[in-house]
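Asks: Predicted structure and sequence below. I'll ask about it afterward.
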Amino acid sequence: MRIIRYYLPATIWILLVLYLCTIPGEKVPSNPFFEKIHMDKIVHMGLFGGTVFFLCLGVYLQKRMISRFTLTVIAIAAAFYGLAIEYIQKYFAVHRSFDMNDVAADTVGAIAGVIAFNLVRKWWLK
């Protein structure tokens, strides 16, 4: 039961990502300016970067260390989670579609999440 406290933020975040990525397409705000700067890709990077960050933080707080292998596995798992969500959008979500560019943004976000975690660990978690 105590282990849950380390992973509760990551669990909540992962469920939030699933919700945000599967809400009906007509409920997603649209703005020509945001489309021009590809804001949806920036959002995808942030969502999956946050996924990696919170998972890494949970592991680190629980074990007081995290290996490069674990960081890599978490980043790959988050990228596959992004791919899985794209298939969910394609086959189950209303007015949503599969977009390989979203998968790429998810993967870049996952890598950025590892970098962000390493910076936070270096500067604040000692």
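Replies: That came in fine, so what should we check first? Nothing here was measured: the structure is a model prediction, and the numbers come from that model.
Asks: Only C-alpha atoms from now on, for both contacts and neighbour counts.
Replies: OK.
Asks: Any figure for the gap between Gly82 and Arg5?
Replies: Plainly put, Gly82 is 24 Å away from Arg5 if you go by C-alpha to C-alpha, to the nearest Å.
Asks: Neighbour count: the two, which is higher?
Replies: Gly82 (26 against 12; other C-alpha atoms under 10 Å).
Asks: what comes into contact with the helix or strand harbouring Glu35?
Replies: Glu35 is part of helix 32-36, with elements assigned from DSSP states H and E. Residues outside helix 32-36 that contact it (C-alpha atoms under 8 Å, 6 or more residues apart in numbering): Asp40.
Asks: Please compare the first structure with the one that follows:
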Amino acid sequence: MRIIRYYLPATIWILLVLYLCTIPGEKLPSDPFFEKIHMDKLVHVALFGGTVFFLCLGVYLQKRVISKFTLTIIAISAAFYGLIIEYIQKYLAVHRSFDMSDVAADTVGAVAGIIAFNLVRKWWLK
């Protein structure tokens, strides 16, 4: 039961990502300004960066060490999660569609999550 405390933030975040990525399309805000700056892609970067960050944090706090291999596996898993969500949007979600550029943004976010985690680890988790 103690292990859950390390991964509870990541679990909540992952479920939040799933919820936000599968709510009906008509419930999403639509603003020409946000479309112009590709806000949707920035949101994907943040969501999947957060996924990787919280998973890495959980591993690190539990074990006090995290290998490059583990960081890589977490990032690949998060990018794959993004791909799965796109298929969920295509086949199961209401008024949502598959978008490969969202998968690319998810992958960029996964890499950004590793960078953010490494910065936090360097500056605050010594």
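Replies: All right, it came through fine. Every value quoted in this text rests on a predicted model; they were computed, and no experiment measured them.
Asks: quick check: the helix holding Glu35 of the first structure aligns to which part of the second structure?
Replies: The alignment of helix 32-36 of the first structure onto the second structure (TM-score structural alignment) spans residues 32-36.
Asks: and that stretch, how far out from the chain's middle?
Replies: Remark: stretch 32-36 of the second structure is offset 22 Å from the chain centroid, using C-alpha atoms, centre = their mean, to the nearest Å.
Asks: Report the mean deviation for it after fitting onto the first structure.
Replies: Following the fit onto the first structure, the mean deviation recorded for stretch 32-36 of the second structure is 0.1 Å by mean C-alpha distance after the TM-score superposition for the first structure.
Asks: Now the element after the helix holding Glu35 of the first structure, going C-ward?
Replies: Following helix 32-36 of the first structure toward the C-terminus (DSSP H and E): helix 39-63.
Asks: with the second structure superposed, average distance for that following helix?
Replies: With mean C-alpha distance after the TM-score superposition for the first structure, helix 39-63 of the first structure averages 0.1 Å from its match.
Asks: Just the angle for the helix or strand following that helix relative to helix 39-63, thanks.
Replies: Counting by DSSP H and E, the next helix or strand C-terminal to helix 39-63 of the first structure is helix 68-91. Put simply, helix 68-91 of the first structure runs at 140 degrees to helix 39-63, going by axes from the mean of the first three to the mean of the last three C-alpha atoms, to 10 degrees.
Asks: Now helix 68-91 of the first structure on the second structure. Mean distance?
Replies: Helix 68-91 of the first structure versus its aligned partner: 0.1 Å mean (mean C-alpha distance after the TM-score superposition for the first structure).
Asks: where does Phe98 of the second structure fall, helix, sheet strand or coil?
Replies: What DSSP: H, G, I helix; E, B strand; the rest coil gives for Phe98 of the second structure is coil.
Asks: which residues touch it?
Replies: 86-87, 89-90.
Asks: Distance of the residue nearest the centre of the first structure relative to Thr107 of the first structure?
Replies: Compute the mean C-alpha point of the first structure, and by C-alpha atoms, centre = their mean the closest residue is Phe48, 1.6 Å away. Separation of Phe48 of the first structure from Thr107 of the first structure (C-alpha to C-alpha) stands at 8 Å.
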